[in-house]
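J.: got a predicted structure here, sequence first:
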Amino acid sequence: MPAKSSKTESDGFSAEERAAMKERAAELRAEGKKGAKKADGLQAALDSIAKMAPEDRALAERVHVTVTATAPELSPKTWYGMPAYANADDKIVVAFKNSGKFNSRYSTLEFQDAANLDDGDVWPVSYALQHWSPVVEQKLIELVKAAVS
């Protein structure tokens, strides 16, 4: 039987998740200059998330977990102060814009030019996020998989 997590879906990162991220950052720093850059990007993204209002932070934390689990080849970093995820060419594929950043009605998940979401002559690149749910998580998994394909 798997160990129980010390969080619920809306609580944000569990203690176990926070510890795992710190361990991963230490591993990256130990890899040298390139690894240190990735670790710094991860820490910057986590710091950006930590500064958000509670509602935005809970969404951003779930987005972070979903994106990094779905596309581990993407590197977390910040982009205009927002948590973002870049490909091997250091081009942003997807970013999370919290509602508090520009006093918006909702947070958004925004895909950039490096994302492979092209579908004819018109396709969405920004998705509103108001509440986390299994349906939202599944949609994000599908979008991120397509974006990095």
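T.: Perfect, thanks for sending it.
J.: only C-alpha atoms for contact and neighbour calcs from this point on.
T.: OK.
J.: ok, now which ones touch the residue most central in space within the chain?
T.: Central residue of the chain (CA atoms, centre = their mean): residue 64, 2.9 Å from the mean position. Neighbouring residues of residue 64 by CA atoms under 8 Å, 6 or more residues apart in numbering: there are none.
J.: please report how far it lies from residue 33.
T.: Applying CA to CA, to the nearest Å, the value for residue 64 to residue 33 is 24 Å.
J.: quick one, helices of the chain?
T.: Here the chain has its helices, by DSSP state H, at 15-30, 33-50, 54-70, 134-148.
J.: packing partners of the shortest one?
T.: Pointing back at helix 134-148 there. In terms of contacts (3 or more CA pairs under 8 Å, 6 or more residues apart in numbering; DSSP states H and E), helix 134-148 is packed against helix 54-70.
J.: the helix it packs on: which residues count as buried?
T.: The neighbour-count criterion (16 or more other CA atoms under 10 Å) identifies 55-64, 66-67, 70 as the buried residues of helix 54-70.
J.: what's the neighbour count on the closest residue to residue 60 other than its chain neighbours?
T.: Closest residue to residue 60 apart from its sequence neighbours, by CA to CA, 6 or more residues apart in numbering: residue 49 at 6.3 Å. The number of residues packed near residue 49 is 24, by other CA atoms under 10 Å.
J.: structure two is appended below for comparative analysis:
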Amino acid sequence: MSDSDQSGFSAAEKAAIKERAAEVKAPKKRMTKAEKQEQARKDLEAKIDSFEGTDKELAARLNELITSTAPQLEPKLWYGMPAYALDGKVLCFIQDAKKFEARYLTFGFNDVARLDEGTLWPTSFAITGLNDEQAAMLTALVAKAVGN
């Protein structure tokens, strides 16, 4: 049998589900909105700091790109991945290669992102490097995704 069991989920997928359950069940501390946002930002940055090799560098650059382009997005962890929400719904996320034993870091958008263009548009990117031109393209997509 492959690395998935009878449930159909791989060990990595099960771990992500458990991380999401822990995120949802985390005790709600009495904090102001600003304190909650600051804690979420710290949690997200700690997650990025836990990435390895170039994924760590790429995720840090993506974090800077996202937060400077769309400061209205709320940082959070989503299935154990750095994510950015708009009105409580995850708009985009960063998945390190190690998460699901992939060859590359993934930057993705969820359906709340306003990227619709005709009948076909991008929703995720495999990233192994990020030059200025590519960063500009992603910056434009983040801006479009939030309606700027």
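T.: Perfect, I can see it now. Remember, it's a predicted structure, so these values are computed and weren't measured experimentally.
J.: related to what we said a few turns ago, to which residue of structure 2 is the residue nearest to the centre of structure 1 aligned?
T.: In structure 2, the residue paired with residue 64 of structure 1 according to TM-score structural alignment is residue 63.
J.: next one: residue 90 of structure 1
T.: Looks like residue 90 of structure 1 aligns to residue 88 there (TM-score structural alignment).
J.: please report how far its match lies from residue 128 of structure 2.
T.: According to CA to CA, residue 88 of structure 2 stands 29 Å off from residue 128 of structure 2.
J.: higher neighbour count, these two?
T.: residue 128 (13 against 10).
J.: that one against residue 107, yeah?
T.: No - Residue 128 of structure 2 lies out of contact with residue 107 (CA atoms under 8 Å); the separation is 10.7 Å.
J.: follow-up on the earlier one: of the buried residues of helix 54-70 of structure 1, which is the nearest to residue 104 of structure 1?
T.: Residue 104 of structure 1 lies nearest to residue 56 out of these, by CA to CA, at 11.1 Å.
J.: so what's the closest one up against?
T.: Shown in contact with residue 56 of structure 1 (CA under 8 Å, 6+ apart): 98-100, 107.
J.: surely residue 76 of structure 1 and residue 49 touch.
T.: No - Residue 76 of structure 1 lies out of contact with residue 49 (CA under 8 Å); the separation is 11.5 Å.
J.: which part of structure 1 lines up with stretch 98-108 of structure 2?
T.: Residue span in structure 1 matched to stretch 98-108 of structure 2, by TM-score structural alignment: 100-110.
J.: just give me the neighbour total for residue 73 of structure 2.
T.: By other CA under 10 Å, neighbour count at residue 73 of structure 2 equals 21.
J.: next: residue 16 of structure 1.
T.: For residue 16 of structure 1, using other CA under 10 Å, the count is 12.
J.: mind checking how far it is from residue 89 of structure 1?
T.: 31 Å.
J.: list the buried residues of stretch 18-36 of structure 1.
T.: Going by 16+ other CA under 10 Å, stretch 18-36 of structure 1 has these buried residues: 21, 25, 28-29, 35-36.
J.: including distance to residue 115 of structure 1, could those residues go into JSON lines?
T.: Listed next are those as JSON lines, based on distance: CA to CA, whole Å:
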{"residue": "21", "distance to residue 115 of structure 1": "25"}
{"residue": "25", "distance to residue 115 of structure 1": "25"}
{"residue": "28", "distance to residue 115 of structure 1": "25"}
{"residue": "29", "distance to residue 115 of structure 1": "27"}
{"residue": "35", "distance to residue 115 of structure 1": "24"}
{"residue": "36", "distance to residue 115 of structure 1": "25"}
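J.: quick check, nearest of those to residue 139 of structure 1?
T.: residue 21 (24.0 Å).
J.: trace residue 129 of structure 2 over to structure 1, please.
T.: Using TM-score structural alignment, the partner of residue 129 of structure 2 in structure 1 is residue 131.
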